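Colleague: need coordinates for the following:
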Amino acid sequence: MSMMILNARRVWRPIGRLLALAAAAATVAACSTSDVTSAPLPAGGAFTVDATTQWVYVSLADSAVVTPTPTSGQSSAWDIAFNATNVMLNGGQAGPGGVTGFCVCQNTARNPSNTEWLAMTPAGEKATFDSLTRTPSGATFVSDQLTPAVSGIYRGSGTTATASPDSVFFVRYADSTGFAKVHVTALTTPTAASPGTVTIEYTLAGNADAAFGATRTAQIDVASGAKNFDLNTGQVTTSATDWELRFDGYTVRVNGGASGPGKSAAAKITDFTFATATPASTVANAYRADVYAGIFNTARYYRYNLAGDNRISPTFDVYLIRRGTRTYKLQIINYYSATGSPRVVTFRYAQLSE
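Modeller: Predicted coordinates:
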């Protein structure tokens, strides 16, 4: 298979043609995806995408990175997208493409030890990838849905819903300058559509080394519609940018990722109560933004910190990506560049003949 290296601004030709195009390399490097006029490559290959700072959208049929227009949620041009450890498919709530996914999960099913996971290599796992030629019998494909970073803060539903005060989250500010510790302490007049008036307790810290300040209380009336809450000011706001939490029915969104333009993210605190959690109670890697996710959320393509070095290790599980009558097999084989930079994701894929 030809090796391609893709990023959000350029498409490199197959390695077999690189020497022939060497004289024009500067011109090619300056071209955007829309500038490339050569015929599409076969639906398959190995690719590397730089998903360091933003979502990178890939059309598997065209073997190219594309720019969704006007937004990813309104564009059918892409099939799969990458941002750090997140993977999104263009279907369900994520986009109009009707793309769905299924995990064969041949490695995860064996439940390997940490040592066995770490021994897996791209070369060693290629035979498994190559051997899959048809969709397994009984495969159930799923589409992407909103996966909020904040969940589990309510118990039950409808008129019997209650707060879950032991569900504590750290929430990063939208401008990333500090963070808050938050939990819900009470609900007033919940209904089937809304938790009613939500009472939260929260406290602020200017940075990861600062202690939390005094505990504050706020009440957010969600019964009258979705509300954006600014943790810094302690007020509900109509600003499109200056907020951290959006209470929308029983869904709580953060101002980041799929839900907003900011840098907010949340980390659930599992081993501490609201009173005892301190800034040192979690690590930066625990914070997550809202994403649209399906199979890549329920069956993650990586394991974290297997060797105690905070590294991402691929599972080398094979996924099936379906769009209309086309089905592709896909295997993520690396999360690091040749120089060790993270969030540079390499995957291989091929269209099944069925």
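Colleague: CA only for contacts and neighbour counts going forward, please
Modeller: Will do.
Colleague: tell me the contacts of the residue nearest to the spatial centre of the chain?
Modeller: Against the mean C-alpha coordinate of the chain, by C-alpha atoms, centre = their mean, the closest residue is N86 at 2.7 Å. Residues in contact with N86, defined by C-alpha atoms under 8 Å, 6 or more residues apart in numbering, are 291, 296.
Colleague: could you pull out the helices for the stretch 201-350 of the chain?
Modeller: In the stretch 201-350 of the chain, the helices defined using DSSP state H, counting those that start in this stretch lie at 295-298.
Colleague: all strands in it, in order from the N-terminus.
Modeller: 216-221, 227-230, 235-237, 245-248, 251-254, 266-269, 291-293, 302-304, 312-314, 318-323, 326-336, 342-351 (DSSP state E, counting those that start in this stretch).
Colleague: can you pull the buried residues of the third one?
Modeller: Of the residues in strand 235-237, those buried under the neighbour-count criterion (16 or more other C-alpha atoms under 10 Å) are V236.
Colleague: same check on the fourth one?
Modeller: Neighbour-count burial for strand 245-248 flags 245-248 (criterion: 16+ other C-alpha under 10 Å).
Colleague: please provide the structure for the following sequence as well, for comparison with the first:
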Amino acid sequence: MNKTYLALLLAMTFGLTACGGSSSDDTPVETPDEVTDGSGGSDDGSSDGGNEEATIYGPYSTGSTSEPVAVYFDLDTQTQLTLTDEEAATDTAWDIGFKRTNVFLNTHQDTPVSLYFTGNNSDFYDDTGAPVSDLFLNATADSELDDYLAVTESDIPEAEAFSTDTETQVIGDTFYNYDFTTHVVTPNEDTYYIVFSDSNYTKFHVTDIVTEGRGIGEITLGVMHQSVLDGQTTFAEEVALTLDAVGCSDAVYVDFDLQQVVTQADGWDLTIPCADGAGEFALTIADDATVLRTDAQTYNGVDTEAAQYYGFSEETVSEYAMSTNNWYFYDSTSHLLYSQFGVYLIQAGDTTYKFQITSYYDEEGTSGAYSFRVDPVTGE
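Modeller: Sure thing, here's the model as predicted:
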């Protein structure tokens, strides 16, 4: 394993974990950008809807790192809605949600809620894109109020400039290349995947693809297995595993522990769906498996004690529109998150709102407690 990479990864992760709650010792906890008096928040996070422009709502708690809780907010009524995650998955009333460091939009409305970053405070980053820490640490809700008030209807761009949250696949179509001119499919040999399944890790990549009509006839995987149950700490030598899907009538199933094709009834880890007598261009992991996309060099094995920090996920993951221009800066000295005080435009239904996060902490210094400004955009 690349030790330098892992050390950096662990340092950042442990730092972020430290943001998960208030201090448990006598060391004073700095609470950046505390909610000012006159906040629109109440004990239950609700609002009476009659607040003046730039009123700060919150703090709204999103739980702890170990027990996160989602907060769902309706921009129209400027109130928090009490919903379970299951209810929120189909509910169309909420517009924006918060869960620890993630800020996400409702994609279940007739027109998905979308977001645009105005680009204010671009000077918070230098020419290389690195954050200028002093600007983040010294900014306050009061010092950045003018940026918020300055946004008017004239700042609303064309609809195409707004982005919505999307879902993407870790493997998806990244295991092959398609030439739109020659219509030739070739394997993407430089992209590797590590699958965690049945307590073991398997690193693989695709080394050969033979097409059958519009599907896959044969596909060869380069498989490197790490049997944690047998005490292995590194991946074994690469083994070529060729899967034949020509004339298939059912999906092809692979057991990484055995490194061979099995049936659906067996403990399979990876499958290739079948359609019209050939494999589809899809590699799907088992429901109880997780996956990490990587390259050839980064990992020569998985440290089981640190694996939770590697970034393993389900095959389908969410990509949040706000992540493109994220709202916070992580200070590795204080282990706190500081708002960039970016002003975002949010389109929900027929209304465009301006939105600015003012704090991630409550008055006791507990993290995950969002405070923010939000108003319909008016004026010219």
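Colleague: rewinding a little: the residue nearest to the centre of structure 1 -> structure 2?
Modeller: Alignment note: N86 of structure 1 maps to N102 in structure 2; criterion TM-score structural alignment.
Colleague: and Y176 of structure 2, how far is that from V184 of structure 2?
Modeller: 10 Å (C-alpha to C-alpha, to the nearest Å).
Colleague: ugh, typo on my part, it should be I171 of structure 2
Modeller: 20 Å.
Colleague: more neighbours, these two?
Modeller: For I171 of structure 2 versus V184, the count of surrounding residues by other C-alpha atoms under 10 Å is larger for I171: 20 against 10.
Colleague: hmm, I220 and T237 of structure 1 touching each other?
Modeller: No - the pair formed by T237 of structure 1 and I220 falls short of the contact definition of C-alpha atoms under 8 Å, at 10.7 Å.
Colleague: need the residues touching each of those two.
Modeller: What both T237 of structure 1 and I220 touch, as defined by C-alpha under 8 Å, 6+ apart, is the set 227, 229.
Colleague: nearest to Q145 of structure 1 among the buried residues of strand 245-248 of structure 1?
Modeller: Closest approach to Q145 of structure 1 among the buried residues of strand 245-248 of structure 1 (C-alpha to C-alpha): D248, at 15.6 Å.
Colleague: neighbours around the closest residue in space to F296 of structure 1 that isn't next to it in sequence, how many?
Modeller: Leaving aside its sequence neighbours, F296 of structure 1 sits nearest to V87 (C-alpha to C-alpha, 6 or more residues apart in numbering; 6.1 Å). V87 of structure 1 is flanked by 22 other residues according to other C-alpha under 10 Å.
Colleague: how about T324 of structure 2?
Modeller: Neighbours around T324 of structure 2, by other C-alpha under 10 Å: 11.
Colleague: any figure for the gap between it and A7 of structure 2?
Modeller: Distance from T324 of structure 2 to A7 of structure 2, by C-alpha to C-alpha: 26 Å.
Colleague: go on, A321 of structure 2?
Modeller: When A321 of structure 2 is compared with A7 of structure 2 (using C-alpha to C-alpha), they lie 29 Å apart.
Colleague: for structure 2, what's the longest helix?
Modeller: Longest helix in structure 2, counting residues (DSSP state H): helix 3-17.
Colleague: matching residues in structure 1 for that helix?
Modeller: Aligned using TM-score structural alignment, helix 3-17 of structure 2 spans no residues in structure 1.
Colleague: pull out the buried residues from that helix.
Modeller: Residues 6, 9-10, 12, 15-16 are the ones in helix 3-17 of structure 2 that count as buried (16+ other C-alpha under 10 Å).
Colleague: what lies in contact with that helix?
Modeller: Contact with helix 3-17 of structure 2 is made by 65, 298, 306, 309-310, 330, 332, 335-336, as judged by C-alpha under 8 Å, 6+ apart.
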